[in-house]
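Asker: just a sequence and a predicted model for now, questions to come.
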Amino acid sequence: MCGIGGFVDYEHDTRGYGPVAERMKRTLAPRGPDAEGQFCDLDAMLVHRRLIVIDPDGGQQPMTSSDGNTVLIYNGELYNTEDIRHELILRGHRFAGHSDTEVVLHAFLEWGTDAFPRLNGIFAFAIWQKAERRLTLCRDRLGVKPLFLAHTGGGLVFGSTIGTVLCHPEVEPVIDEDGLRSLLLLGPARPPASGVFRQIDSLLPGHYAILTPEHYTDAAYWKLEAHEHPDDLEATIERTRELICDAAQRQLVSDVPLACFLSGGLDSSILSMLAARDYAARGETLHTWSVDYRDNDKYFTKSSFQPNSDNAYIKMMADTLHTAHHNVVIEPEALCAALLPATDARDLPGMADVDSSLLLFCAEVKKGGTTVCLSGECADELFGGYPWYHREEILFEDTFPWSRSVGLRLGLLAPDVVRDGSAFVREHYLSTCRRAEKLPSDSKKDARMREMFVLNLDWFMATLLEGSVAGGYGRRYPRCSRAKRKRGASAPLFCIPVKASPQSRRDDRHIIDFLRVAAAGQVVDRRV
């Protein structure tokens, strides 16, 4: 990953804000440990910290157009880089290197904001046009890469982290009543447009914003839509297989060591299988990584989220795929000691031991020489891995399924700590449900599934992806590819039983057969 930050001030000379820029870069150093850069003119200050993955020399940032007018700082990865590069070359563009950053810059020069729907990847970036005195911000469709902002008297401050935005002297670290409600009643999630602190917002996923001396605008370049699904079961299975394979293949491109997380579940097993096949074809061995905890075998208790321990399935897949496997064992004392550093890395209270274990695990992965890892995360949201997708008593509960204890939380607080807490949570829940498009042909369950799909994308998945970023390495999420989401938007429902419901063993035999081809049969049986 990388980190971006900066500000525009139409009333003051930003060249006098050098110390602010330095503080911003320090907040971004954990995201980008390899290099840094800075741009400054009368109106704008842009800073960048880089984790080098592609084109070490040609991908330096900030990156400026050949005429010197357009400056880009970019955090993310593009997975259709070569497709767009080829089209741009046919239109007369010439490239100095092979980085995706350069492709994003040229795409904007060619198509302006119409370039954004063409980008298949995870990203957040800022573009400054000197002559026009115009700042453009953009964020990927699912919001995998964060982008926070705050309006100031003379313009706007932005950054990859809340701490980056708080570096500006006009942004105060003040939490108002809405922020307190978010922390205490919705945490670790937060409203999609909120940065929790009073002045700080989050640019919504699939949106871009433009700032000029005259106005500020925010618009969507993508949104999730509901469509009738035209394919039969066999065609759906085949198309899903094609999309999973394509997404994985596109994300194996790297100029630095790449590995896979392997938990022994369906998601990471399929990705590891696809990556291992690619590596074997090149005569190379894929490295895989897993995490465990001291005495986990003694104290493990099954739950609806995890029916059994990972270890046997991890070994099974590592042996089957002939990977060079690494297992990191975390000590309970270290896990507790990392709770506060993990909170600092997120900038907000988060998922406690989930965040701290991720912080420690990723630090070990980085020490082991791996810079980029493929992760199976996001598949549970898209393919129905959570209990609330298939247990109807949870599915039809009229609230956030992972945060059903608002009354309990309120009961722990003094009466005057937060006001109208239940109404606050209720309105955020209902507004999210209203954003879910429905079809006239939807049954009651289908309509609720679509609401649950949006609730997961906007809230639960975002919370998981905002986990620890300290560690100086990059995670890739093939399940977040544009092609898969486009298909899933029209038919998330068919695949809900694939991962979780015992009924799928009888009703969706063809899907299970497909998964048996993709991964060891025992791993499939583990989940279904």
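Answerer: Sure thing, it's come through.

Asker: for the rest of this, base every contact and every neighbour count on C-alpha atoms.
Answerer: OK.

Asker: quick one: the helices in the stretch 251-400 of the chain?
Answerer: Counting by DSSP state H, counting those that start in this stretch, the stretch 251-400 of the chain has helices at residues 266-281, 296-299, 311-321, 332-337, 339-346, 353-367, 379-383, 387-390, 392-395.

Asker: ok, structure two:
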Amino acid sequence: MCGICGVYGYHADEPVDQHLLTAMQQAILHRGPDDAGAYTEGPLGLGFRRLSIIDVVGGKQPMTNEDESVVLIFNGEIYNYRELQAQLRQRGHTLQTNSDTEVIVHLYEDEGVQCVHSLRGMFGFALWDKRRQRLLLARDRLGIKPLYYTIKNGTLIFGSEIKALLQHPAVQPAMDHSALNLYLGLRFIPAPATLFRDIYALPPGHILICERGTVRIVNYWHLSFETDPSEQRTIQDYTDELEALLQECVAMHLVSDVPFGAFLSGGVDSSTIVAMMSQFLNEPVKTFSVGFTEPWANHSELAYAEIVAQQYQTDHRNIYISPNDIHNLAAEVIWHLDQPIADEATIANYMVSKLASQHVKMVLTGEGGDELFAGYGRYDWEKRGAWVRRLSPAMRAAVMGMLSMLPETRGPKIAWYALSQSDEAMRLRNWFSLFNSDMQAALLEGSMLAALSRKTPTEMFREHLANCDSSDTLSRMLYVDTKMWLPDDLLARGDKTSMAHSLEARVPLLDHKLVEFAARLPSDLKVRQSERKFILKQTSQRCSLKQLCTGKSRASRCR
């Protein structure tokens, strides 16, 4: 896990300003305090900050092939790198290190831009092909690792965080009003937009290719939810395969040359990860949880986390959030995020990452379980709520009026308003609304108000829905969440808050093989008789997690 940055003047001959490259590296120092490296060649400059996790001695970057015709800077982890090393040796390659980074260099020699298909992991990297004068940027399939870019006067500027791009004198910070519209409607900003005008997030599962004076972006991964209706399989068959995949993914994510642990919320996702880690390790798993002091103590789930910690005899630590922490940390957290994410879990992520970083350099987390296996309340509401749209408009309005008069009914009001929409994209968009269209119109004026007629959240949903190959309602919701909510809220804040403390966070549930398996599962194995994450809970019970599978966690109730 590291930070990368770079500049490529593909329409220029002037050499890269070394001081500029250093400033860009310094802006992301927190992502890689262990080492730094740079490569320059005429108008190309590649910068790197390293957080050493695998092959601490040999994994220095930038990394090249033997004749230095291929140069790579890489942020992330490749979990199948040992398998790829063996394949490369069979093809005649000589590997100089034991790092996962080197396999990408040699895979590119053999496979070109198609090398991304061989990678199983999380990554954002830049690769320079000297012979072809080609710069390649690539981001992992799910968007676990970030990568941002802008183009100014024939110069491509990129980095793991927006703050690195802002060091370039040609990049002046200005708000993109249409992105503000997306934020107010969704609580996050979906790729490729950012809150900064002309700065873009490379979408998950995409590569950017800059060569011969042109820049093009290519999608290299499609998530299919298409199921085979003729397939005859039992619940036992599915749980057997899921358990095997979970064990494989957790085992692959444990490869590390430094101390590691796990975030433990007490929900079924993180608890399953900890249970499986305990099976593979010969020492107690180091676990970290976050709770709340008064007046929020009743929102704390530490009791659930401590049940799991005791059951698996983990080396467990807690940290508590107080109202003062929210006030004192707000500016610091916002600086690390680069752009706003209206998610109440952000401060919690930040503080538990700080706690973990005092004891380990890497953690496994349970992120992704809700999006893979349908853990949020809106999935159940949507499945059961079609009858709402069969009511007359007057009846729906009357119920909404009654809900508005009741205190503490925000959740039911959102659900009723969303379920009342006959248009699918409008309905899904309303599950996320921070401010509806009327509220935004009242809040904004002038050029900002005009931006409301540009790219809208509903249009974003409509575009993603058009790419989904399933007609099943739940599958379409999960597809959109995997494409928007997961990378641009959960994974974005997870990366920024952990890397703020130089802590690598790995997400075994988002191994793309597991994601593809989950997508093809029949919907009734995800939500069955209002029980969400049905198949994951069935599988987790094999790890003796019955108490957690029958209990409710706040994470599974919200959204």
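Answerer: Great, that's in hand. Since we're looking at a predicted model, the values are computed, not measured.

Asker: quick one on the thing from earlier: could you dump the helices of the stretch 251-400 of structure 1 to TSV with mean neighbour count and distance to residue 401 of structure 1?
Answerer: Listed next are the helices of the stretch 251-400 of structure 1 as TSV, based on neighbours: other C-alpha atoms under 10 Å; distance: least, C-alpha to C-alpha, whole Å:
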stretch	mean neighbour count	distance to residue 401 of structure 1
helix 266-281	22	22
helix 296-299	10	27
helix 311-321	18	29
helix 332-337	13	27
helix 339-346	20	23
helix 353-367	20	19
helix 379-383	21	13
helix 387-390	21	7
helix 392-395	14	6
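
Asker: what about the helices in the stretch 1-150 of structure 1?
Answerer: For the stretch 1-150 of structure 1, applying DSSP H, counting those that start in this stretch gives helices covering 18-28, 81-90, 100-111.

Asker: possible to save those helices as JSON lines with mean neighbour count?
Answerer: As requested, the helices of the stretch 1-150 of structure 1 are arranged in JSON lines below (neighbours: other C-alpha atoms under 10 Å):
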{"stretch": "helix 18-28", "mean neighbour count": "20"}
{"stretch": "helix 81-90", "mean neighbour count": "15"}
{"stretch": "helix 100-111", "mean neighbour count": "20"}
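
Asker: nearest to residue 278 of structure 1, out of the ones you listed?
Answerer: helix 81-90 (18.6 Å; C-alpha to C-alpha).

Asker: rebuild the helices of the stretch 1-150 of structure 1 as TSV, extending it with distance to residue 456 of structure 1.
Answerer: As requested, the helices of the stretch 1-150 of structure 1 are exported to TSV (distance: least, C-alpha to C-alpha, whole Å):
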stretch	distance to residue 456 of structure 1
helix 18-28	28
helix 81-90	29
helix 100-111	29
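
Asker: before we move on, back to that, put together JSON lines for the helices of the stretch 251-400 of structure 1, with distance to residue 20 of structure 1 on each row.
Answerer: Below are these laid out as JSON lines (distance: least, C-alpha to C-alpha, whole Å):
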{"stretch": "helix 266-281", "distance to residue 20 of structure 1": "41"}
{"stretch": "helix 296-299", "distance to residue 20 of structure 1": "46"}
{"stretch": "helix 311-321", "distance to residue 20 of structure 1": "46"}
{"stretch": "helix 332-337", "distance to residue 20 of structure 1": "31"}
{"stretch": "helix 339-346", "distance to residue 20 of structure 1": "20"}
{"stretch": "helix 353-367", "distance to residue 20 of structure 1": "27"}
{"stretch": "helix 379-383", "distance to residue 20 of structure 1": "39"}
{"stretch": "helix 387-390", "distance to residue 20 of structure 1": "45"}
{"stretch": "helix 392-395", "distance to residue 20 of structure 1": "47"}
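
Asker: quick one: which of the helices of the stretch 1-150 of structure 1 is nearest residue 519 of structure 1?
Answerer: Counting by C-alpha to C-alpha, residue 519 of structure 1 lies closest to helix 81-90 out of these; the figure is 29.1 Å.

Asker: mean deviation of that closest one from structure 2?
Answerer: Its aligned residues in structure 2 lie a mean 0.8 Å from helix 81-90 of structure 1 after superposition (mean C-alpha distance after the TM-score superposition for structure 1).

Asker: ok and that helix relative to helix 100-111, angle-wise?
Answerer: 40 degrees (axes from the mean of the first three to the mean of the last three C-alpha atoms, to 10 degrees).

Asker: check which helices and strands helix 81-90 of structure 1 sits against.
Answerer: Here helix 81-90 of structure 1 touches helix 100-111, going by 3 or more C-alpha pairs under 8 Å, 6 or more residues apart in numbering; DSSP states H and E.

Asker: among the helices of the stretch 1-150 of structure 1, which is nearest residue 410 of structure 1?
Answerer: Nearest of the helices of the stretch 1-150 of structure 1 (C-alpha to C-alpha): helix 18-28, 33.6 Å.

Asker: tilt between that closest one and helix 339-346?
Answerer: 120 degrees.

Asker: quick one: helix 18-28 of structure 1 aligns where in structure 2?
Answerer: Using TM-score structural alignment, the residues of structure 2 aligned to helix 18-28 of structure 1 are 18-28.

Asker: which of the helices of the stretch 1-150 of structure 1 sits closest to residue 250 of structure 1?
Answerer: For those, the distance to residue 250 of structure 1 is smallest for helix 81-90, at 9.3 Å, taking C-alpha to C-alpha.

Asker: next up, the contacts around residue 438 of structure 2.
Answerer: Shown in contact with residue 438 of structure 2 (C-alpha atoms under 8 Å, 6 or more residues apart in numbering): no residues.

Asker: and it, how far from residue 413 of structure 2?
Answerer: Residue 438 of structure 2 sits 16 Å away from residue 413 of structure 2, going by C-alpha to C-alpha, to the nearest Å.

Asker: can you tell me the helix or strand for the residue of structure 2 positioned farthest from its centre?
Answerer: Residue farthest from the centre of structure 2, counting by C-alpha atoms, centre = their mean, is residue 394 at 41.2 Å. Taking DSSP states H and E as the definition, one finds residue 394 of structure 2 inside helix 393-404.

Asker: which helices and strands sit right next to that helix?
Answerer: helix 410-419.

Asker: helices and strands around the helix it packs on, which ones?
Answerer: helix 377-384, helix 393-404, helix 424-430.

Asker: can you give me the strands in the stretch 201-350 of structure 1?
Answerer: Taking DSSP state E, counting those that start in this stretch as the criterion, the stretch 201-350 of structure 1 carries its strands at 207-211, 216-220, 258-261, 287-293, 324-330.

Asker: okay, these, which one's buried deepest?
Answerer: Greatest average neighbour count among these goes to strand 258-261 (a mean of 25), per mean count of other C-alpha atoms under 10 Å.
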